[in-house]
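Participant: Provide a 3D model corresponding to the input given below.
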Amino acid sequence: MAKPRYNDGSGPTQRQLRVAELVRRRLSDVLNQGDIHDPDLGRMSITVGEVRCSTDLKVATAYILPLGGGDREAALLALRKNRSEIRRVVAKGLSLKFAPEIRFEIDETFDRLDDTRRIFADDNVRRDLDSD
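Facilitator: Model prediction:
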């Protein structure tokens, strides 16, 4: 059995980035157009912030956030419940030899951005920054 190839830590390859962006765009279109036949999912507006692909391109992790940031768990549950249909519909619009398995996680980028803004707004930090 062949040993699995792992990325050497230098970051994603161009191919990983290209496939991830294709999946992100197609997934966004599928969710916005309501192509998935689930009423719970159809009522949600979900943003796909980023998709990351594994080195072998068999797994794509989509980082999502419901509009307004509320009901995150319900959005994750609905997406995970419909993942096989989502994978089929997304793959139909892509010209890839194999459709990657799509996993869903909450995109916490916006939360980190808010935390960073709050830190920079702190009086002690502003004083330290202004002294430079």
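
Participant: switch to C-alpha atoms for all contacts and neighbour counts from now on
Facilitator: OK.

Participant: check contacts around R52.
Facilitator: 16-17, 20, 60-62 (Cα atoms under 8 Å, 6 or more residues apart in numbering).

Participant: for the comparison step, fold the sequence that follows:
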Amino acid sequence: MARNRFHETSGPSQRQLRVGELIRRTLSDVLNRGDIHDPDLNRLSITVGEVRVSPDLKVATAYVVPLGGKHEDDMFALLERNRSELRRAVSKGLTLKFAPELRFRLDETFDRLDDTRRLFSDETVRKDVDS
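Facilitator: Presented below is the predicted three-dimensional model:
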């Protein structure tokens, strides 16, 4: 029992990582192909950067960003409106006992990457790194 608690705090399991990546690819394909019956959602280009899955594999949090970084509010409203259809479409490609509940969050990875680049290009930081 203590080992399971330790394992859960040490990061996601291999299974969580595999299922998360499978859901990410499947969700990306569904959104790119326009499989959802919502023309407003199909007009948007959405990048799915990562999917994190809960330890029981019942909740999948997709980190998404609209292409160009604009219309975030519209994107989230459309994803929420079509959540059940997206869940069904994604679950078709999975061999899990339960179709995971989909949650959507803004993927801020690209923003953090830009901040890091900006930080490393600063003269005082560059001096410290070079020395």
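
Participant: TM value for the aligned chains?
Facilitator: Here the superposed chains carry a TM-score of 0.92, computed using TM-score structural alignment, normalised by the length of the second structure; 127 aligned residues with a Cα RMSD of 1.3 Å.

Participant: quick one on the thing from earlier: buried only: go through the contacts of R52 of the first structure for me.
Facilitator: Among the contacts of R52 of the first structure, those classed as buried by 16 or more other Cα atoms under 10 Å are 16, 20, 60-62.

Participant: in helices, which of those residues appear?
Facilitator: Judged by DSSP state H, helices contain the following of these: 16, 20.

Participant: and D111 of the first structure, how many neighbours?
Facilitator: Neighbour count for D111 of the first structure, taken as other Cα atoms under 10 Å: 11.

Participant: in what helix or strand does it lie?
Facilitator: Secondary structure from DSSP states H and E places D111 of the first structure in helix 109-121.

Participant: once aligned to the second structure, how far is that helix on average?
Facilitator: By mean Cα distance after the TM-score superposition for the first structure, the fitted helix 109-121 of the first structure averages 0.4 Å away from its aligned residues in the second structure.

Participant: right, and the helix or strand after that helix?
Facilitator: Once the chain leaves helix 109-121 of the first structure, the next helix or strand it forms, by DSSP H and E, is helix 123-131.

Participant: and that next one, what's buried?
Facilitator: For helix 123-131 of the first structure, a neighbour-count test (16+ other Cα under 10 Å) marks nothing as buried.

Participant: and it, how far out from the chain's middle?
Facilitator: Remark: helix 123-131 of the first structure is offset 35 Å from the chain centroid, using Cα atoms, centre = their mean, to the nearest Å.
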